[in-house]
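Engineer: mind looking at a prediction? Sequence and model below.
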Amino acid sequence: MRGSVRIGGPLAALLLIAAACGGSPTAEREDSEGGFGGIRDETADKIADINSELEGLSDEERREELIAMAADEGGIVSVYGSTNLDEMGPIIDEFEDATDVTVNYYRANSEDVLQRLIEEARAEFRGVDVVNTNGPEMTIIDREGLFAPIETPVSEDITQEGVLETWIWMYINTFTPAWNTDAISPSEAPKSWEDVLTKYQGGLAMEAADIDWFATLVKDYFVAEKGMTEDEAVDLFKQAASGGVVVDGHTLMTELLAAGEFDVTASPYLHRVLQLKGDGAKIEWEPAIEPLVARPNGIGIHSAAKSVAAALLFTEFVLTDAQALLPELDRQPASTAVEGGGLPTEYENIVVDAEAVVDELDKWSGLYDEVVRSSGEEVIED
């Protein structure tokens, strides 16, 4: 169904934070209004104490000790995440089989995960131990003081860019244009981002909340590499949206592409394109449009986690054993210990700078809202 044009979800989440905390998220980490500052220190101390106690153990011995500690905490870990159940489900099943620790998983889109965390902090409700979601939302959560510092020996295998003070890359989402092969012949397929945005007037679909994708291409490709001014680059996106369609959600957008509802999509997730193509859908993404835009999905321990050992156990499992499952789910592992893991090297890619996007979220949300409105059509919603 179609809904009215709306401001992207990340901006709505930012406005919620501003209402809760009296301003926009800043580069300086703050204690949440819910009063988790003191608890955050306690959680950090517990993580440090656990690491000190387990220092020198082998990987297998460390896991066995964490399993025992998690059992003492009650044998349950609460996880909030934006990873689809089709993908997180197998990871949770393997974790529960390996550890006998039960996972309570709340799944929602990244904006709703962020909103729930902010609301729980305001209410001083300690409902979650581990969070996994997109990089920009992870950055906002961190700046609100809702992550504890994390130190784990398993981070050594994660791609260097992906190890931060309070959260670690779990996998890498890749944005890539795709097209319906019934509508676009191989000779008509795009060869550049310029082709994607100018060649298919009226047949292009864009996603309603891809602010970070948009900001990254404007700054790091069209301005930095192609020498455009920022205004020129933004106008290119507005022209692309004019007469096209805007869709709320990457999964819906890619499924509608496969159904022939439009010719080209600008920013579907590569893993979903691969899944549908593998199922026989008439869609294609190769030859790849470079640079690919890569955005990390991260994992972190909540600053008010009740089950700290279980949270560390789950986080370490996701960063080790689960990494080998990700390619089977068409996800790009963050671990370089997995063949093909880390940032893809066979293509030129640009990584979304989550810190920079969040710093200027008001600006980029406003500009992308102008792009969305340039379509002149209502946003297509599920």
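Structural biologist: Received, thanks.
Engineer: rest of the way, CA atoms for contacts and neighbours
Structural biologist: Will do.
Engineer: sec struct for residue 281, please.
Structural biologist: Under the three-state scheme (DSSP: H, G, I helix; E, B strand; the rest coil), residue 281 adopts coil.
Engineer: list the contacts of it.
Structural biologist: Contact partners of residue 281, counting by Cα atoms under 8 Å, 6 or more residues apart in numbering, are residue 258.
Engineer: isn't residue 314 right up against residue 93?
Structural biologist: No - using Cα atoms under 8 Å, residue 314 is not in contact with residue 93, being 11.8 Å away.
Engineer: and these two? which has more neighbours close in?
Structural biologist: It is residue 314, of residue 314 and residue 93, that has more neighbours when counted by other Cα atoms under 10 Å, with 29 against 12.
Engineer: distance of that one from residue 364?
Structural biologist: To residue 364, residue 314 is 35 Å away according to Cα to Cα, to the nearest Å.
Engineer: number of residues surrounding the closest residue to residue 243 other than its chain neighbours?
Structural biologist: Nearest residue to residue 243, sequence neighbours excluded (Cα to Cα, 6 or more residues apart in numbering): residue 202, at 4.6 Å. Per other Cα under 10 Å, the neighbour tally for residue 202 reads 17.
Engineer: next up, a second structure to put side by side with the first:
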Amino acid sequence: MNTGGKARLLLAGLAVVLAATGCGASPTATGNKAGGGEPSAAEKFYTENGKLTGKQRRDKLVELAKKEGHLSLYTSMTSDIADIVTKAFTDQFGIDVDLYRAGSETVLQRVLQEQAAGFAGNDVVETNANELFALNSEGMLATYAGERRDLVPKAGQFNGWTATRFNLFAPSWNTNLVPKGQQPKSWEDLADPKWNGKLSMELGDYDWYLTLYGYWKQQGKSDAEIDKLFADMADGAKIVKGHTVQGELLSAGQFSVVASNYSYIVGRAKAKGAPVEYLPFTQPVIARPNGIGLMKSAKNPAAAMLFTDWLLEEGQKLLAEDGLTPAIVEGDDPLKGVEIVPIDVKAMVDNGDKWQKKYDKVVAGGEQVSK
């Protein structure tokens, strides 16, 4: 989901929109469409019903959503999670979901291109933080209010969208190759020469890189010290494109340690018997929010709002059951006592090209490998 060149891809996507409109305004800035002028019909619906709470809210949204009959969802969830989520929603409410699933960059491109053409293709979008930030910057996402959003940590509440889950970046290791107690215990440990040729880094993890860089700066490290730490990590590292592939290669023993895979990928592999581990967490844990946004141009606003409420309630349990980290934790918190550092989404979008280029130089010191 998080691949190289993402910042440049975002900028290219936005350029497509601006070129299509012939000016700097949002592509659908007139009438009842998204982006400016008078509120759209969907925005008016969200404002009116966002004030409702509890059973009254759920009952009204269910009634109106059933009249609409279906929901159009664009998402970058993995296919297995997307199927589980949409099936559960349909089974509970009898509302069919028109699902488009692709990588986050492709989801962004599709929405941008459809909006530029004045076509309202989706009612709701669930994807990565950078893409949601870009869509909201273009004025395509509507304000969502409600009790469930209020339960999401402040680090997951953004203008135009709300976190549904967090991807946790964590070092992981092959337990057949790394004896118990010998695993990395700090991010700095990844720069130890003992991991030369045994460590893997992901090709597009510039969001992890910029966040860890910033954290180390706050801890008093100099730029030179930080640059050396990353250079030492990359010295002899195996550079892999894609966290899923990286997890598979770790399970197969192609390398001993991965610098920054998602904890849920490693956890799933472990549950299936792979000799991999990521616990105890190396702290601080770097968390990237993935979230949901309501489209201003939605043709089915009741279904969109109902799905958003549901994904932040019943859907949270489904995500947790499949090993993901839900945005709302009710009951025992598995991350209690763990220091969490959220990615600075605004910095990632505003200066992403700069950080991508810096990270490209870092991983150029390693050896690119594939499955």
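Structural biologist: Cool, the structure landed. Just so it is clear, the structure is predicted and the values come from calculations on it, not from any experiment.
Engineer: picking up where we left off before, which residue in the second structure aligns with the residue nearest to residue 243 of the first structure?
Structural biologist: Using TM-score structural alignment, the partner of residue 202 of the first structure in the second structure is residue 197.
Engineer: cool, residue 155 of the first structure as well?
Structural biologist: Counting by TM-score structural alignment, residue 155 of the first structure lines up with residue 149 in the second structure.
Engineer: and the closest residue to its match other than its chain neighbours, what is it in contact with?
Structural biologist: Using Cα to Cα, 6+ apart and skipping the chain neighbours, the partner closest in space to residue 149 of the second structure is residue 162 (6.8 Å). Applying Cα under 8 Å, 6+ apart, we find residue 162 of the second structure in contact with 144, 149, 152, 156, 291-293.
Engineer: mind putting those residues in a markdown table, neighbour count and secondary structure included?
Structural biologist: Formatted as a markdown table, those follow (neighbours: other Cα atoms under 10 Å; DSSP: H, G, I helix; E, B strand; the rest coil):
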| residue | neighbour count | secondary structure |
| --- | --- | --- |
| 144 | 22 | coil |
| 149 | 22 | helix |
| 152 | 19 | coil |
| 156 | 23 | helix |
| 291 | 25 | strand |
| 292 | 26 | strand |
| 293 | 28 | strand |
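Engineer: and the strands in the second structure, which stretches?
Structural biologist: Applying DSSP state E to the second structure gives strands spanning 70-75, 96-101, 124-128, 141-142, 157-158, 161-174, 199-202, 238-240, 257-262, 276-277, 285-295, 325-326, 340-342, 367-368.
Engineer: any idea which of the ones you listed is most buried?
Structural biologist: Among the strands of the second structure, strand 199-202 has the highest mean neighbour count (mean count of other Cα atoms under 10 Å), at a mean of 29.
Engineer: surely residue 79 of the first structure is in contact with residue 113?
Structural biologist: No - using Cα under 8 Å, residue 79 of the first structure is not in contact with residue 113, being 10.5 Å away.
Engineer: let me see the contact set for the counterpart of residue 362 of the second structure in the first structure.
Structural biologist: Under the alignment (TM-score structural alignment), residue 362 of the second structure pairs with residue 371 of the first structure. Residue 371 of the first structure makes contact with 234, 237-238, 241 under the criterion Cα under 8 Å, 6+ apart.
Engineer: and residue 371 of the first structure, how far from residue 113 of the first structure?
Structural biologist: Plainly put, residue 371 of the first structure is 25 Å away from residue 113 of the first structure if you go by Cα to Cα.
Engineer: kindly report the same for residue 368 of the first structure.
Structural biologist: 22 Å.
Engineer: ok so, going back, what does the residue nearest to residue 149 of the second structure align to in the first structure?
Structural biologist: Residue pairing (TM-score structural alignment): residue 162 of the second structure is matched to residue 168 of the first structure.
Engineer: mind checking how far that match is from residue 237 of the first structure?
Structural biologist: Counting by Cα to Cα, the gap from residue 168 of the first structure to residue 237 of the first structure is 32 Å.
Engineer: please apply the same query to residue 91 of the first structure.
Structural biologist: Residue 91 of the first structure is 38 Å from residue 237 of the first structure, where distance means Cα to Cα.
Engineer: out of the two, which sits in the busier spot?
Structural biologist: residue 237 (23 against 19).
Engineer: does that one really touch residue 196, like I thought?
Structural biologist: No - contact criterion Cα under 8 Å: residue 237 of the first structure and residue 196 do not qualify, at 10.0 Å.
Engineer: show residues contacting stretch 259-273 of the second structure.
Structural biologist: Under Cα under 8 Å, 6+ apart, the answer for stretch 259-273 of the second structure is 167-172, 190, 199-202, 205, 208, 243-244, 246-247, 251, 276-278, 323-325.
Engineer: how distant is that stretch from the center of its chain?
Structural biologist: Relative to the mean C-alpha coordinate of its chain, stretch 259-273 of the second structure is positioned 17 Å out (Cα atoms, centre = their mean, to the nearest Å).
Engineer: where in the first structure does it align, residue-wise?
Structural biologist: Going by TM-score structural alignment, stretch 259-273 of the second structure lines up with residues 266-280 of the first structure.
Engineer: mind listing the helices for the stretch 1-150 of the first structure?
Structural biologist: 9-21, 37-54, 59-72, 85-99, 110-122, 135-143 (DSSP state H, counting those that start in this stretch).
Engineer: adding distance to residue 128 of the first structure, write those out as CSV.
Structural biologist: Output for these, formatted as CSV (distance: least, Cα to Cα, whole Å):
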stretch, distance to residue 128 of the first structure
helix 9-21, 18
helix 37-54, 13
helix 59-72, 15
helix 85-99, 16
helix 110-122, 8
helix 135-143, 13
